[in-house]
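A.B. asks: After the sequence you'll find the predicted model.
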Amino acid sequence: MSRPTFQRRIGGAMTALVTPFRDGIFDGVDMMAHIEWQLLSGIDGLLVCSLTGEGPTLTEAERIRAIEICIELSDDKVPVIVATGTNDTATTIEETIQAQRLGADAAFVTVPYYSKPTQNGVIHHFEQLAARTELPIIVHNQPSHTAIDLTPATVARLAEIRGIVGIADGSGDVSRLDLWRSLLPERFGLYTSNDACALAFTAAGGNGCFSGASNIVPRLFHSMQHSAICGNISASRSIDERLQPLLGALARESEPTTVKYALSLVRDIEADMRLPLVGVADETAAAIRAAITPFQLDGSGRFASRHAYRLGL
């Protein structure tokens, strides 16, 4: 698949998939059911093995199987993007080549974390990666996790590297969008990975979002993003207002833990986590339960999942 073709396909609401576990073991059956529900709900893309999917804790065999399941079930209906970034350039290259071999549509590559490279080091990291793979690359800028933020000059330089097709920004700073757009070619995609500003980012000219919360409410995220893209800001704001209490509750702790707990309330997915992540605190659980209540059919504390599509979840 050529890079220009891929670039026309990506946008809207894309789910950063959780990875289901049962008793600590990767659950491929639950993952298949979850992906099928996402696709039925109209989601625009699938991101697998990201931080939301606890990618760093997956074994190589689990990682391969998770990617294979996504590609098999998507059946080219939506793009499958694989998170391949690490804090080691050589390992990142290996993971990206593997994703390409398995049939992924793009790689989602974090700015290297922990080692805190300079801006020049970041550029060299992505130059080496792009030189070794034909897979389109989306750079993930997440300062809260990497301890560094891309400067405008670095953003402009990354856009010149053949193979880099977009940046997903998790900073939550929508104001940078105007500056970045002025530095980038028209073909370049700009996305957010911050659910709280998913609407604001798209309304300001972004191309869509990679969302953890859309694991729980995929149809609402799809409707919100596409309303904004079509210029129906009133409709998209109405959906955003409906979602904000849930997004606030999910933000109380790290995303994988809160998203999985919420899914355990509305879907047949366990809240199992792998260390160092643990289950949510009682106060967070109560906040999530309260925020989920408006999306439930009854007051039982669980959602009858067979009605999820009809209700817009």
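C.D. replies: Arrived safely. Please read all numbers here as calculations on a predicted model, not as lab measurements.
A.B. asks: hey, let's count contacts and neighbours off CA atoms from now on
C.D. replies: Noted.
A.B. asks: Which residues does the host helix or strand of residue 129 contact?
C.D. replies: In this assignment (DSSP states H and E), residue 129 forms part of helix 119-132. Helix 119-132 is contacted by residues 89, 92-93, 97, 111-112, 137, 150-151, 154, 157-158, 161-164 when judged by C-alpha atoms under 8 Å, 6 or more residues apart in numbering.
A.B. asks: Now do the strands in the chain.
C.D. replies: Remark: strands assigned in the chain by DSSP state E are 12-16, 21-22, 25-26, 45-48, 80-83, 106-110, 137-141, 164-169, 189-192, 208-211.
A.B. asks: Which other helices and strands does the fourth one contact?
C.D. replies: Yep, that's strand 45-48 we're talking about. On a contact count with 3 or more C-alpha pairs under 8 Å, 6 or more residues apart in numbering; DSSP states H and E, strand 45-48 meets strand 12-16, helix 60-74, strand 80-83.
A.B. asks: So which elements touch the last one?
C.D. replies: I take that to be strand 80-83. strand 45-48, helix 60-74, strand 106-110.
A.B. asks: who wins for proximity to residue 272 among those?
C.D. replies: With C-alpha to C-alpha as the criterion, residue 272 lies closest to helix 60-74 of those, at 15.5 Å.
A.B. asks: now the longest helix anywhere in the chain, how far from the centre of its chain.
C.D. replies: Secondary structure of the chain per DSSP state H: the longest helix is helix 233-250. Chain-centre distance of helix 233-250: 18 Å, with C-alpha atoms, centre = their mean, to the nearest Å.
A.B. asks: another one to put next to it:
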Amino acid sequence: MFTGSIVALITPMNEHGQIDYETLKSLVDWHLECGTNAIVAMGTTAESCTLTQSEHISVVKTIAEQVAGKVPVIAGNGLNSTQQSIELTQALDQLPIDGFLTVTPYYNKPTQKGLQLHFEAIANSTVKPILLYNVPGRTACDLLPETVAALSHIDNIVGIKEATGDKSRVSQLQSLINTPFTLLSGDDETALEFTKLGGHGVISVTANVMPAEMAAIYQSALNGDFSQAEALNEKLERLHNALFIEPNPVPVKWALKKLNRIPSDQVRLPLLKMESSHQTIVIEAMESAQVI
């Protein structure tokens, strides 16, 4: 169900930091036109940490209703409190979504056993499928392959977004998991190699800027045409890097404004708009990718 090029969609805002719902709908329509395989609503790229719970739910609702079942919608539901994650999951579960993306708890640095019990409790609060989300660079918490393997026996834990950038995780997970389990990269720079090693696609930041191209790369890769996928991906390599020259989603919002896809590149504190000194780097990467 969750394969290919999956966009981690931004949350567009006006210059006052209020959510721009009309632009959000237009972004959804653009992704549907461009062949994006699924949409993550309220992941890291959506600035989920700085939205209120009511805003979080409202954004997911808007995306799900605009998608109208055309592609899967995966809602971010992970917080560093197990109970609050359960409550958010139950609220989102009332919406027409297809599954959840559940990040490891951040800041409180649980043990592997604590992580296992955390995810088990959240999984028990819904029947919808759950993708685990491992991004230790942001959470100071690494969900190890052995723990993932233990969690894979829970019926509705169906896969993982592995955002370590460590391609060896593919073979580690494959050797430990003996049930069908979706392996998605969360790192655009290494995602194609991850897929070549047996992964099933990417949850992508770059897809915000080049959705049709990312869809074509991962359609080719999943069809086994890696030479075509590599040729398509080569021109995006500088962009994959440039979109992380400042904390995500600062550069990707700037790039989308440059493309006139959003009217404002506003982010919420503690993030700031991109430094002018970095703009040339992003522009050159966009030119290299032939998006401008």
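C.D. replies: Nice, I can see it. Please read all numbers here as calculations on a predicted model, not as lab measurements.
A.B. asks: Quick check: TM-score for this pair?
C.D. replies: TM-score for the superposed pair, counting by TM-score structural alignment, normalised by the length of the second structure: 0.96. Supporting figures: 290 aligned residues with a C-alpha RMSD of 1.3 Å.
A.B. asks: just to revisit the earlier point, reformat the strands of the first structure as JSON lines; add distance to residue 54 of the first structure and mean neighbour count.
C.D. replies: Below are these laid out as JSON lines (distance: least, C-alpha to C-alpha, whole Å; neighbours: other C-alpha atoms under 10 Å):
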{"stretch": "strand 12-16", "distance to residue 54 of the first structure": "10", "mean neighbour count": "28"}
{"stretch": "strand 21-22", "distance to residue 54 of the first structure": "10", "mean neighbour count": "16"}
{"stretch": "strand 25-26", "distance to residue 54 of the first structure": "11", "mean neighbour count": "16"}
{"stretch": "strand 45-48", "distance to residue 54 of the first structure": "9", "mean neighbour count": "25"}
{"stretch": "strand 80-83", "distance to residue 54 of the first structure": "10", "mean neighbour count": "30"}
{"stretch": "strand 106-110", "distance to residue 54 of the first structure": "14", "mean neighbour count": "26"}
{"stretch": "strand 137-141", "distance to residue 54 of the first structure": "16", "mean neighbour count": "25"}
{"stretch": "strand 164-169", "distance to residue 54 of the first structure": "18", "mean neighbour count": "24"}
{"stretch": "strand 189-192", "distance to residue 54 of the first structure": "19", "mean neighbour count": "26"}
{"stretch": "strand 208-211", "distance to residue 54 of the first structure": "14", "mean neighbour count": "28"}
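A.B. asks: The ones you listed: which one's closest to residue 61 of the first structure?
C.D. replies: Checking the strands of the first structure against residue 61 of the first structure by C-alpha to C-alpha gives strand 25-26 as the closest, at 10.0 Å.
A.B. asks: before we move on, the earlier item: and the longest helix of the first structure, what's buried?
C.D. replies: Neighbour counts over helix 233-250 of the first structure (16 or more other C-alpha atoms under 10 Å) mark 233, 236, 237, 239, 240, 243, 245, 246, 247, 249, 250 as buried.
A.B. asks: what about residue 121 of the second structure, distance to residue 83 of the second structure?
C.D. replies: 9 Å (C-alpha to C-alpha, to the nearest Å).
A.B. asks: next one: residue 188 of the second structure
C.D. replies: From residue 188 of the second structure to residue 83 of the second structure the distance is 32 Å (C-alpha to C-alpha).
A.B. asks: same question, residue 75 of the second structure
C.D. replies: Taking C-alpha to C-alpha as the measure, residue 75 of the second structure falls 17 Å from residue 83 of the second structure.
A.B. asks: Dump the helices and strands packed on strand 45-48 of the first structure into a markdown table; add distance to residue 102 of the first structure as well.
C.D. replies: Output for these, formatted as a markdown table (distance: least, C-alpha to C-alpha, whole Å):
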| stretch | distance to residue 102 of the first structure |
| --- | --- |
| strand 12-16 | 19 |
| helix 60-74 | 7 |
| strand 80-83 | 10 |
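A.B. asks: related to what we said a few turns ago, which one of the contacts of helix 119-132 of the first structure is nearest residue 310 of the first structure?
C.D. replies: Looking across the contacts of helix 119-132 of the first structure and measuring by C-alpha to C-alpha, the closest to residue 310 of the first structure is residue 137, at 35.1 Å.
A.B. asks: and stretch 268-281 of the second structure, which stretch of the first structure?
C.D. replies: Counting by TM-score structural alignment, stretch 268-281 of the second structure lines up with residues 274-287 of the first structure.
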